[in-house]
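K.L.:
Sequence first, predicted coordinates after that:
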Amino acid sequence: MDPLLATANAAADNPPTSITPPTSSPPPSSAPRSSGRLWAIGDIHLSFKANREALEKLLPHPDDDLILCGDVGETAEHCHIAFAKAKECFRRVWWVPGNHELYTLPSQKETGARGEAKYMECVDIARGYGILTPEDEYVLWEGAGGPVLVAPIFTLYDYSFRPDDVKLDDALSWALEKDIEATDEHLLHPDPYSSRIAWCHALVASTSAKLSAAVAAHPTIPLVIVNHWPLRQDLVQLFRVPRFSLWCGTTLTEDWHTRFNARVVVSGHLHVRRTDWVGGTRFEEVSLGYPRQWQECVERGLDINDLLREIMPGPEGPVGERRETVWRRFG
């Protein structure tokens, strides 16, 4: 079983309200600003009715910008709902895909897009709302604490987040020993690549080249790198289901925070909210998660607005050293 699974068919009993996409959108502005903040949230999983209701409570931030850090849902309809609400509340929005956006559901087995084509369907929907994606040029952000270059990326995973004594060929069996198997193995197809590993490695190569070009063009401007999957294996700490790490990233990105001059790295996927500092870079895990995973927040009177993470300017941190994790259980 997938311990982080949002049941792909959970929306069947509570279908979301239909939303008509805009007929046109102006290109996103990159006008400089001396104020305004950059926020992030990921894993809002709109297949759950409670999460759709939570999203409706999102308050307007007309001078601020938002990062949607993947896993808004499994369907085009989920993307429309998330993107429409985000643009209603924020001036500018970035989105990166998570594994759930890439799913081809059983009901779409014969006619639904698969793999890269499913990803590009989501990109097209995002662009319809004027939302920036990994397929767009990186934008200079000049709000509070800036300037920074916001770099949304897409890397997938290659099963390399595993113990040294577990061979790649044995990795899936190793996870299954503890009844762990990601739903990706059945619903996330790599087409046109031969495997998810091959797709991941192609994405890493193209993304690395794009980041290198960005750093060369803006050598004095730090980056905010945004990826659904964590860039570093040591930040994947799933105490109850450690073998789920297989589906959580690739060791090929371990040094990207220093190699590409990142001030902040934003990720989701783990459903474990936290802040870390490594080598002077701040790492933010910004998941909302499934309703049961943030029920304690609701019981404390918190809502989705309290669980938005401030990326810029964000908290102060040490330079050149590692700091103890700040666990963000209640935001």
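P.N.:
Good, I have the coordinates.
K.L.:
only C-alpha atoms for contact and neighbour calcs from this point on.
P.N.:
Fine.
K.L.:
what about the helices in this structure?
P.N.:
With DSSP state H, the ranges of helices along the chain come out as 49-55, 76-89, 116-128, 171-176, 184-187, 196-217, 256-259, 295-299.
K.L.:
Export the ones you listed to a markdown table and append columns for distance to G36.
P.N.:
Compiled in a markdown table, the helices of the chain are given as follows (distance: least, C-alpha to C-alpha, whole Å):
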| stretch | distance to G36 |
| --- | --- |
| helix 49-55 | 21 |
| helix 76-89 | 13 |
| helix 116-128 | 22 |
| helix 171-176 | 44 |
| helix 184-187 | 37 |
| helix 196-217 | 23 |
| helix 256-259 | 24 |
| helix 295-299 | 26 |
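K.L.:
Comparison target, given below:
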Amino acid sequence: MKLYAIGDLHLSYEYNRKALAELKPHPEDGLILCGDVGETDEHLELAFSLGKRHFKQVFWCPGNHELYSVPAAQPDAIKGEEKYQHCVEVAREHGVHTPEDDFVRWDGEGGPVLIAPIFTLYDYSFRPDHVTRAEAVSWAEETDTVATDEFMLHPDPYPSRDAWCHALVGRFEKKLEQARKDFTNDDGEPLPIVLINHWPLREDLVYIPRVPRFSLWCGTKKTEDWGKRFGAKVVVSGHLHVPRTDWKGGVRYEECSLGYPRQWQDIRAAGKDINDLLREVLPGPSPPPGGEADMEWRRWG
């Protein structure tokens, strides 16, 4: 029983749908889908049905693309929290674990651990100190950087994406605190956690040199210490389309995006497929001495 992860499947692209169809069976293993499966029910249905067909357990958390309101696909497109809850129901219909379900104890290789999908969004706080929140989007626009979220990700019923983010952070902070009390090992110590979120939990994990000011839409400083604070063994995320492994204070951070077709077509040309790009979360490598190590690029798997 191993645990694998992949994110940012972006199934609106036929190229990526064909890639997903090549996924090989792992009947005893688990799979994490850490957001940006796609924008429509059809994308979710495809990922969840195939994931459950090939893996014993599947865990999902939403990315920004799942939250998009797409009038072309849904004339009366639902928005914000309602869209999120709709995605949760689609996942549950397939037996996929979501952030709204109880966290799951994992006793496979690398366990026991608690698998904890969460949903935090972002609050534009990944920005330089001299840039105020009011100036943030204009600051990004200076380099022709504006996320599609500004037009398609609605925060309803919250007044802003910031407000929705802060409500989510507060809710999942409490859920993680309670889990530390409820799930313990034989010695009464809290179980280590595999913490799953689409957006990186730490600002220092955001490295996107082609669009550095896109950092605004990449997380919140309110989760900076969550990996250490909640006893994470591994933190799994996507969103950046920059696959890498980091070690920070004894916690392993895995960015495991597939990405848009243009971003991984060289990998395909080299004879690799989606199976080569699945990230092994557990058991994974042993911690380095001192719990710190140089970042490892994982573009090639």
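P.N.:
It's in. If you're wondering where the values come from, they're calculated on a predicted model, not measured in any experiment.
K.L.:
where does the TM-score land?
P.N.:
Put the two chains on top of each other and the TM-score (TM-score structural alignment, normalised by the length of structure 2) is 0.97; 296 aligned residues with a C-alpha RMSD of 1.0 Å.
K.L.:
Pick the most deeply packed of the helices of structure 1.
P.N.:
Looking across these with neighbours counted as mean count of other C-alpha atoms under 10 Å, the highest average goes to helix 76-89: a mean of 21.
K.L.:
what's the matching range in structure 2 for that one?
P.N.:
Alignment of helix 76-89 of structure 1 against structure 2: residues 41-54, by TM-score structural alignment.
K.L.:
and if you look at stretch 229-240 of structure 1?
P.N.:
When stretch 229-240 of structure 1 is aligned against structure 2 using TM-score structural alignment, it corresponds to residues 199-210.
K.L.:
neighbours of the aligned residue in structure 2 for D276 of structure 1, just the number please.
P.N.:
Using TM-score structural alignment as the criterion, D276 of structure 1 maps onto D246 of structure 2. With neighbours defined by other C-alpha atoms under 10 Å, the count for D246 of structure 2 comes to 20.
K.L.:
what does the one 10 residues further on give?
P.N.:
Here the neighbour count serves as a burial measure; for C256 of structure 2 (other C-alpha under 10 Å) it reads 33.
K.L.:
Next up, the contacts around I78 of structure 2.
P.N.:
Residues near I78 of structure 2 by C-alpha atoms under 8 Å, 6 or more residues apart in numbering: S69.
K.L.:
any idea how far it lies from V211 of structure 2?
P.N.:
Note on I78 of structure 2: its distance to V211 of structure 2, by C-alpha to C-alpha, to the nearest Å, is 30 Å.
K.L.:
if we can go back for a sec, what's the end-to-end length of the match of stretch 229-240 of structure 1?
P.N.:
Taking C-alpha to C-alpha as the measure, stretch 199-210 of structure 2 stretches 18 Å from start to finish.
K.L.:
And that stretch, what's buried?
P.N.:
For stretch 199-210 of structure 2, the neighbour count (16 or more other C-alpha atoms under 10 Å) marks 199-203, 205-206 as buried.
K.L.:
Looking at those residues, which one is closest to H239 of structure 2?
P.N.:
If you rank these by distance to H239 of structure 2 using C-alpha to C-alpha, W199 comes first, at 5.9 Å.
K.L.:
hmm, back to that, W60 of structure 2: which of the buried residues of stretch 199-210 of structure 2 is nearest?
P.N.:
The closest of the buried residues of stretch 199-210 of structure 2 to W60 of structure 2 turns out to be W199 (C-alpha to C-alpha; 13.0 Å).
K.L.:
G63 is in contact with the closest one, correct?
P.N.:
Yes - taking contact to mean C-alpha atoms under 8 Å, the distance of 7.5 Å between W199 of structure 2 and G63 places them in contact.
K.L.:
what sits in contact with each of these two?
P.N.:
Where contact means C-alpha under 8 Å, 6+ apart, the residues bridging W199 of structure 2 and G63 through contact with each are 121, 239.
K.L.:
Which residue in structure 2 occupies the aligned position of P62 of structure 1?
P.N.:
Aligned by TM-score structural alignment, P62 of structure 1 pairs with P27 of structure 2.
K.L.:
what about the strands in the stretch 201-301 of structure 2?
P.N.:
With strands called from DSSP state E, counting those that start in this stretch, the stretch 201-301 of structure 2 shows them at 232-237, 244-248, 251-255, 279-282, 293-297.
K.L.:
Of those, give the one that comes closest to K18 of structure 2.
P.N.:
When the strands of the stretch 201-301 of structure 2 are ranked by proximity to K18 of structure 2, the top entry is strand 279-282, at 19.1 Å, counting by C-alpha to C-alpha.
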